[in-house]
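K.L.:
Could you look at this predicted model? Sequence included:
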Amino acid sequence: MKNKRLTYLIAIIMTILLIAIGIGGKIYMDKKSFNDEMVKVVKSNEAKKVYERTIKNNDPKAFTADGVIQSYEVDYDTVKHNPMGGIMVDLIVNGDQNLIIDVILDKNNEGILRNSAGGTSSDLDDLLNRKRE
């Protein structure tokens, strides 16, 4: 009698464990798929145009000898979903981890990718302000 109960209990526990592992795996795969899709958008040519427009808005002489901003790279480790909509990502300016432009990629009503918000790090802001003076 005890053996039957123990076998029955083990079967129930194993079933619950398998269901939990299945659900956990599904959640993980959905999240990974969502993150992969965000990275795909962040790496797109359309996003690159948004980055360069954003940089030019902050530094009209960017990528020239007179500009503060000479180069940028996308920090893929910072890609995350914005709770208000869109994808948040940081741009590292001139290879300096202290010079950051925050971008929130979002699509407007026409489906065109744009920077809906963001800003610059205080170090980059200081550099840009000094250049303007």
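P.N.:
Cool, the structure landed.
K.L.:
Could you use CA atoms for every contact and neighbour count after this?
P.N.:
Will do.
K.L.:
residue closest to the middle of this protein?
P.N.:
residue 79 (1.5 Å; CA atoms, centre = their mean).
K.L.:
ok, and here's another one to check against it:
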Amino acid sequence: MASGEGTAQAAFARFVRRAIDNARMERGWTVTDLAAQTGIGRSTVFRWLAGDWHDYPELAKVRGFCVALDLPVAAAFRALGLPEAGSALPRRGNDGPVEADVRAILERLADPAVSVEEKHHIRDLLRYLAQRPIRQPE
């Protein structure tokens, strides 16, 4: 691993470790299961865990890892030191109320201080809203 606890390698390794620990606790997945579900090879997962990389991990693999584990991609990108790369919405000074609400939700999902239970609740509510039939005016 690169020297120092503040490096992108160390931060991303901590992110991956938390994701693996959560997958083990919540889904009963081993690293082999995780690799199969995310489409990322076990050796890649172990390199990420060890912080053993010099060039940034392939962002498509990072996205796939996050999607399979229902994690915010923005959090992974922040761990890599790429805060804007993970933003779903570009920051603009003239954001309307909807954009501001969406940004607040994304930030809460990416916040490591927010509990796993709260993040699940937010995601469940978002899934419900996304799948709910649109009401037609009468």
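P.N.:
Nice, thanks for sending it over. Here the structure is a predicted model, which means the values were calculated and not measured.
K.L.:
Just the TM-score for the two chains, thanks.
P.N.:
Taking TM-score structural alignment, normalised by the length of the first structure as the basis, the two superposed chains have a TM-score of 0.26; 56 aligned residues with a CA RMSD of 4.2 Å.
K.L.:
picking up where we left off before, the residue nearest to the centre of the first structure - that's part of a strand, no?
P.N.:
Yes: the assignment for residue 79 of the first structure is a strand, going by DSSP: H, G, I helix; E, B strand; the rest coil.
K.L.:
Check which residues of the host helix or strand of residue 127 of the second structure are buried.
P.N.:
Element membership of residue 127 of the second structure [criterion: DSSP states H and E] is helix 116-131. Judged by neighbour count (16 or more other CA atoms under 10 Å), helix 116-131 of the second structure contains these buried residues: 119, 122, 123.
K.L.:
Would you mind giving those as JSON lines with distance to residue 59 of the second structure added?
P.N.:
Listed next are these as JSON lines, based on distance: CA to CA, whole Å:
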{"residue": "119", "distance to residue 59 of the second structure": "23"}
{"residue": "122", "distance to residue 59 of the second structure": "25"}
{"residue": "123", "distance to residue 59 of the second structure": "23"}
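K.L.:
tally of neighbours for residue 51 of the first structure?
P.N.:
Residues lying near residue 51 of the first structure (other CA atoms under 10 Å) number 24.
K.L.:
What helices and strands are in contact with the host helix or strand of it?
P.N.:
Following DSSP H and E, one finds residue 51 of the first structure within helix 45-58. Contact here means 3 or more CA pairs under 8 Å, 6 or more residues apart in numbering; DSSP states H and E; on that basis helix 45-58 of the first structure packs against strand 113-120.
K.L.:
After the strand it packs on, which helix or strand is next? Please name it.
P.N.:
Strand 113-120 of the first structure is succeeded, C-terminally, by helix 122-132 (DSSP H and E).
K.L.:
Fine by me, thanks again.
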